[in-house]
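Chemist: Quick check, what structure comes out for this input:
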Amino acid sequence: MKAVRMYKPGDLRVEDVEKPIPTDDEVLLKVMACGVCGSDIPRVNTYGAHIAPLTIGHEFSARVEQVGKNIKDFKVGDRVTVPPLMPCYQCEWCEKGLYSLCENYDYFGSRRDGAMAEYVCAPEANLLKLPDNVDYIDAATTDPCANAIHGLCQARVQEGDTVCIYGAGPIGLFAIQCAKVFGAKTVIAIDLGDRKLSIAKECGADHIIDSKEQDAVAAIREITNGEMADVVVDFTGAPPAQINAINSAGKMGRVALVGISHKGLTLGEKEVDNIMRGQISLIGSWNSFTKPFPGYDWTESIKLFAQGKITSKPMISHKLPLEDAPEIFKQIAAGGLFFNKILFLPHGEEME
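Modeler: The predicted model follows:
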């Protein structure tokens, strides 16, 4: 079978490899769509992974091709999406059902071979059946949607809230849609440039702010008549946006940091004063896994897809064959490529 293999940062190859054989406790999956996560980009182009060579990819949908003899609840032909985390189920945090904090986890595409390939094996616990009306494209984006919901839940979004979303990438775009579903009164999206912001508007943002053209905090102050936001979620991981996020929150506001930055964050007097005097909560949000595994963030995502309340369709910028993976990552590294959610279709468009 074909697989996208990373040998070291910047060295990505499409190779013919042996088709995996499932153990008695696994299924063999035919990968129908696999997305590029924001975390894949620094992994492939800069930092590398825990093992090498490695088949990358962890956001995917698939069809069951073969089942091990101990598999009970799945059969050949079942359509699934696959949570990429494999918790140890034994550490303190697993025992509490906080699987995102597992201390001894495995993970598709970073610690074991992932799904940017024609086939991959997965344990039964990592399979979620798809309703008939959820297609493989939406299903492959369940992971970013679940991360969006997790961030909103960490920030305790409530009906009637004013919600600011920094970053109109895929997770931010899902957060816009889900915030509206959860009853937000006003959703404000902030990013750089009008291409992503126009998609944010399509996804339901009531206001869009191009922070390249105007002061985002001042614009939020004007939109909210000085009240600022009840909830602010940063999906960029960029320190300037994180600072703006803190300064965008009103009294008793909640600020959740979701975007991975790999950078430090220095708070100035203004930010510390805003946190203290406004009694603002600064909250971390990591991944999306709770009990019963994989948890509410995943099952709610699938439910909302099935109900037609959210969709990935506006954010899909590329549908590509596996052979294009090395070149697309080179283009991303070089800069200048506009992209949002990139999907690889290992078997072409047959799912449509």
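Chemist: all contacts plus neighbour counts: C-alpha atoms, from now on.
Modeler: Noted.
Chemist: so what's the residue nearest the centre of the chain up against?
Modeler: Residue closest to the average C-alpha location in the chain (Cα atoms, centre = their mean): residue 144, at 2.2 Å. Taking Cα atoms under 8 Å, 6 or more residues apart in numbering as the definition of contact, the neighbours of residue 144 are 37, 59, 170-171, 174.
Chemist: Now, those residues that are in strands?
Modeler: Secondary structure defined by DSSP state E assigns residue 59 of these to strands.
Chemist: List the ones among the contacts of residue 144 that fall in helices.
Modeler: Mapping the contacts of residue 144 onto helices (DSSP state H) picks out 170-171, 174.
Chemist: between the contacts of residue 144, which is closest to residue 256?
Modeler: Residue 256 has its nearest neighbour among those in residue 171, at 13.3 Å by Cα to Cα.
Chemist: structure for this one too, so we can compare:
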Amino acid sequence: MEAIVCTDFGESTVREVERPDPGPDEVLVAVDRVQLSVTECRLYQGDPIAHHETVRARLEAGDGRLFGHEFCATVVETGAEVGDLAAGDRVYAPGKLPCGSCRYCETGHEEYCPDKRGIGYDLPGALAEFAALPAAPLRAVPDGVSDAACAALQPFASALLCALEADISPGDTVCTVGTGVMGYACGQLALSLGAGTVVAVDVVPAKLDRAADRGLVPVDARESDPVAAVRELTDGVGADVVFEAVGGDQSHGTDGDGPLAGAFRTARNGGTVVQVGHVVGDLTLTPRHLRLRNVDWVNPARGVRQVGPNADTGTLAAALVADDRADIESYVTHELDGLAAFETAVDIGLHPENYDALGPAQLRL
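Modeler: This next block holds a predicted model:
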């Protein structure tokens, strides 16, 4: 079978490799689509962000089967110990693999495990025609989810974690700073959880148009001051919850014009800022600003967690998309054929403005 093999940062090849056999707790899947996340694209180029040390170590060990944690695949074969999945199921991977032996895991708090392993980073991902994947992080998707939406489900499931941990109350005013894949998802989920008004802030008109189509109030940050716009909507009070969904390089978290500083200014006294985007490097904070206004800064858990006896965040995310209670497929604007288009997909992920792309590119296998 063919697979992408990375030989160094910024270097890859399509190589013929042996088709794997699933272990007892694994499933063999035929990969239908892969969506390259922006994080993966930046890691491939060598940026020192999350997972960089893991990627570097695997490259140095000559183990270049990296990336591909956002995918749609069909189960071909199941290991002897797998009971929740069957051949023919379409799956995606909202979860990670906790170590199972630390104090958190032993006491039922796997979401806080410090040694989680992730598909595509610690383990080979789905940038191949077939993959043998652990069954535990996978979830089946219903028929109402298209292949394109399935490949885009993982970040939506992560956004669901963010929205649930925001503790939104009915009637809340919510603001999402940045309406990329995650911010757009958080805004829609806030409405589903009962928010009265959700403000979507961005500088890309096409993203703001889609936000408006889903019931969000668009604010173009090139033309208006988002903080002032939210204050005006709330009679000077501010937003109950603000999602900071830009991330990237920010020198100061509470001062200046950066997205996080703006998010803190947008939140009301006693409000909440949820950190959705990955901030690169270190931040300077003025704790007094947060303490005086009693603003909570929430950094959500990763992976999958139960939301009740009938569902976890992985299955609920798929159900919301299947029932059109949330839109993610409109951000799939660039679909490429075959693994040979990997480098083009990376470039789209790194420079979406050059391609008029709203979200990451998908590879159709």
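Chemist: one step back: need the max-distance pair from the contacts of residue 144 of the first structure.
Modeler: The widest separation within those (Cα to Cα) is 14.6 Å, between 59 and 174.
Chemist: if we can go back for a sec, may I see the contacts of residue 144 of the first structure arranged in CSV, with neighbour count and distance to residue 160 of the first structure as well?
Modeler: Compiled in CSV, these are given as follows (neighbours: other Cα atoms under 10 Å; distance: Cα to Cα, whole Å):
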residue, neighbour count, distance to residue 160 of the first structure
37, 21, 31
59, 26, 32
170, 25, 24
171, 28, 22
174, 28, 18
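Chemist: Return the residue of the first structure aligned against residue 71 of the second structure.
Modeler: Counting by TM-score structural alignment, residue 71 of the second structure lines up with residue 60 in the first structure.
Chemist: I'd say that match and residue 37 touch.
Modeler: No: taking contacts as Cα atoms under 8 Å, residue 60 of the first structure lies outside contact range of residue 37: 10.4 Å.
Chemist: quick one, what contacts the counterpart of residue 214 of the first structure in the second structure?
Modeler: Following TM-score structural alignment, the counterpart assigned to residue 214 of the first structure within the second structure is residue 224. The neighbours of residue 224 of the second structure, taking Cα under 8 Å, 6+ apart as the test, come to nothing; the list is empty.
Chemist: do that again at 10 Å, thanks
Modeler: residue 201 (Cα atoms under 10 Å, 6 or more residues apart in numbering).
Chemist: cool, the one 5 residues further on as well?
Modeler: Residue 229 of the second structure makes contacts with 199, 201, 219, 221, 236, 238, 266, as judged by Cα under 10 Å, 6+ apart.
Chemist: Using TSV, lay out these together with secondary structure, neighbour count and distance to residue 161 of the second structure.
Modeler: As requested, the contacts of residue 229 of the second structure are arranged in TSV below (DSSP: H, G, I helix; E, B strand; the rest coil; neighbours: other Cα atoms under 10 Å; distance: Cα to Cα, whole Å):
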residue	secondary structure	neighbour count	distance to residue 161 of the second structure
199	strand	24	19
201	strand	29	21
219	strand	23	25
221	coil	17	26
236	coil	13	29
238	coil	25	23
266	helix	27	22
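Chemist: Nearest to residue 66 of the second structure among the residues you listed?
Modeler: Within the set of these, residue 201 lies nearest residue 66 of the second structure; the separation is 33.5 Å, counting by Cα to Cα.
Chemist: Aligned counterpart of that closest one in the first structure, please.
Modeler: In the superposition onto the first structure, residue 201 of the second structure corresponds to residue 190 when matched by TM-score structural alignment.
Chemist: for residue 188 of the second structure, same thing?
Modeler: Counting by TM-score structural alignment, residue 188 of the second structure corresponds to residue 177 in the first structure.
Chemist: end-to-end on stretch 213-228 of the second structure?
Modeler: The stretch stretch 213-228 of the second structure measures 23 Å between its terminal residues, going by Cα to Cα, to the nearest Å.
Chemist: That one: which residues count as buried?
Modeler: Buried residues in stretch 213-228 of the second structure, counting neighbours by 16 or more other Cα atoms under 10 Å, are found at 216-221, 226-227.
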